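# After the sequence you'll find the predicted model.
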Amino acid sequence: MGRWEPNARMRLVRAAVDLSAEQGYDATTVAQIAERAGLTKATFFRHFPDKREVLFAGQEEHSALLAAGIGAAPDGASPLDAVSAGLDTLAASFTPEQREFGPRLAEAVRGSTELQERGALKDVRLASAMGTALRERGVPEPAAHLAAELGVLAVKQGYARWCDGAGDDDGGLAEQMRAALAELREATVALGP
């Protein structure tokens, strides 16, 4: 693949996921990622500050999409209905390629404490974006915080199901995230008064 070909960022992500799945995250270097992508280390560092961040590419966009979807929910929507609107907006941005490399990325994260810590930070940032968007809609604390945390769980569970092949015939990723959110909503009721 020539260095001039487009979509360097996605090529780097794909290379990082592949190498981390093949040889483990710790054994993967920035030089290997750049070489696999057909790029230079300098190009890698124009897109990402380090090898950890390449595996979490798009986090800022995901936070913005969730917040925009929540903000665009109909007036009078409950906090969880607004979160559901955010999930729909986020799901629309995902590509078949992200679904294809999802299981390999999950495997790399499971195999690395460093990546697990980075994943936890991602979850905090997604929850913060959703919580802020809910508060801007007038949702008080702690309801905004709880709805945002449930939204993060719905993203994680829905994405995992989608990557595992669920949702092929019933609405795809958005449906999987909405189904996960509905299950979480039911679970909160089961907690009792």
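Everything's here; your move. In this text, all values refer to a predicted model and were calculated from it rather than measured experimentally.
# From here on, just use CA atoms for contacts and neighbour counts.
OK.
# Could you give the number of residues near residue 95?
10 (other CA atoms under 10 Å).
# Actually, residue 3.
Around residue 3 there are 12 residues (other CA under 10 Å).
# Below is structure B, check it against A:
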Amino acid sequence: MSRWEPDARGRLERAAMDLYSERGFERTTVTEIARCAGLTERTFFRHFADKREVLFAGASTLQDLFVDTLAGVPESAAPIDAVAAALDAAAAVFQGRHEHARQRQMIIVANAELQERELIKLARLSTAIAETLRLRGVPDPAASLAAEAGIAVFKVAFERWIGGTGRPDMPQLIRESLDELKAVTAGR
């Protein structure tokens, strides 16, 4: 094992994803992940708190992107249109990452603990969006409804995206899902 090679975090992520896919999340240890990446356990724990964090490390970055984008939308925008702008910004993050996202989702779906963690992530994201809308002057229940609707649109678009070939792309699927939501709420 060499003392230093570049991209330790990326190597750990790739090794973990491969092992989770081959053996399952439950049967994969941190020791095996580190060994597969050519690193030590100590290095693993410098980058991740535990083996779940390999799958959820980007959650705070995604939340920050949603909140920052939402905060920058003109005040005149309707709450759902402001959320749509945040959804578009988030969708751009997924460009070129279809296979990784699909693999990650398959790992999560195969484990109840990880499914619960994913739901908690989405609930926190909804709470952050609603709070940002409230700071923009959107009263409740409109802020909470727009946030939850945004998360629903995101989930539906994401599931369609990973279930397919990556085409159409995530931004297009988000726009289509948002249009569907608007059609449903308009009674069409």
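Everything's here; your move. From a predicted model like this one, the values you see are computed outputs, not experimental measurements.
# Let me see the TM-score of these two.
Here the superposed chains carry a TM-score of 0.89, computed using TM-score structural alignment, normalised by the length of the second structure; 187 aligned residues with a CA RMSD of 2.1 Å.
# what sits up against the one helix or strand residue 86 of the first structure maps to?
Taking DSSP states H and E as the criterion, residue 86 of the first structure maps to helix 79-91. Where contact means CA atoms under 8 Å, 6 or more residues apart in numbering, the residues beyond helix 79-91 of the first structure that reach it are 62, 65-74, 130, 134, 139, 143-144, 147-148, 151, 155, 173-174, 177-178, 181.
# Just the buried residues of those residues.
62, 65-71, 73, 130, 134, 139, 144, 147-148, 151, 155, 173-174, 177-178, 181 (16 or more other CA atoms under 10 Å).
# Out of these, list just those in helices.
Mapping those onto helices (DSSP state H) picks out 62, 65-71, 130, 134, 144, 147-148, 151, 155, 173-174, 177-178, 181.
# Against the first structure, what's the mean shift for the strand or helix carrying residue 99 of the second structure, could you check?
Residue 99 of the second structure belongs to helix 98-109 when assigned by DSSP H and E. Superposing on the first structure and averaging over aligned pairs (mean CA distance after the TM-score superposition for the first structure), helix 98-109 of the second structure comes out at 1.5 Å.
# And stretch 78-86 of the second structure, how far out from the chain middle?
Mean C-alpha position of stretch 78-86 of the second structure versus that of the full chain (CA atoms, centre = their mean, to the nearest Å) differs by 18 Å.
# matching residues in the first structure for that stretch?
Aligned using TM-score structural alignment, stretch 78-86 of the second structure spans residues 78-86 in the first structure.
# Quick check: buried residues in the helix holding residue 86 of the first structure?
Neighbour-count burial for helix 79-91 of the first structure flags 79-91 (criterion: 16+ other CA under 10 Å).
# re earlier: how about the helix holding residue 99 of the second structure: buried residues?
Going by 16+ other CA under 10 Å, helix 98-109 of the second structure has these buried residues: 98, 101-102, 104-105, 107-108.
# any chance of those residues in CSV, plus distance to residue 164 of the second structure?
Converted to CSV, those look like this (distance: CA to CA, whole Å):
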residue, distance to residue 164 of the second structure
98, 9
101, 12
102, 9
104, 15
105, 13
107, 17
108, 17
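# Out of those, which is nearest to residue 166 of the second structure?
Relative to residue 166 of the second structure, the closest of the buried residues of helix 98-109 of the second structure is residue 98; by CA to CA it sits at 5.7 Å.
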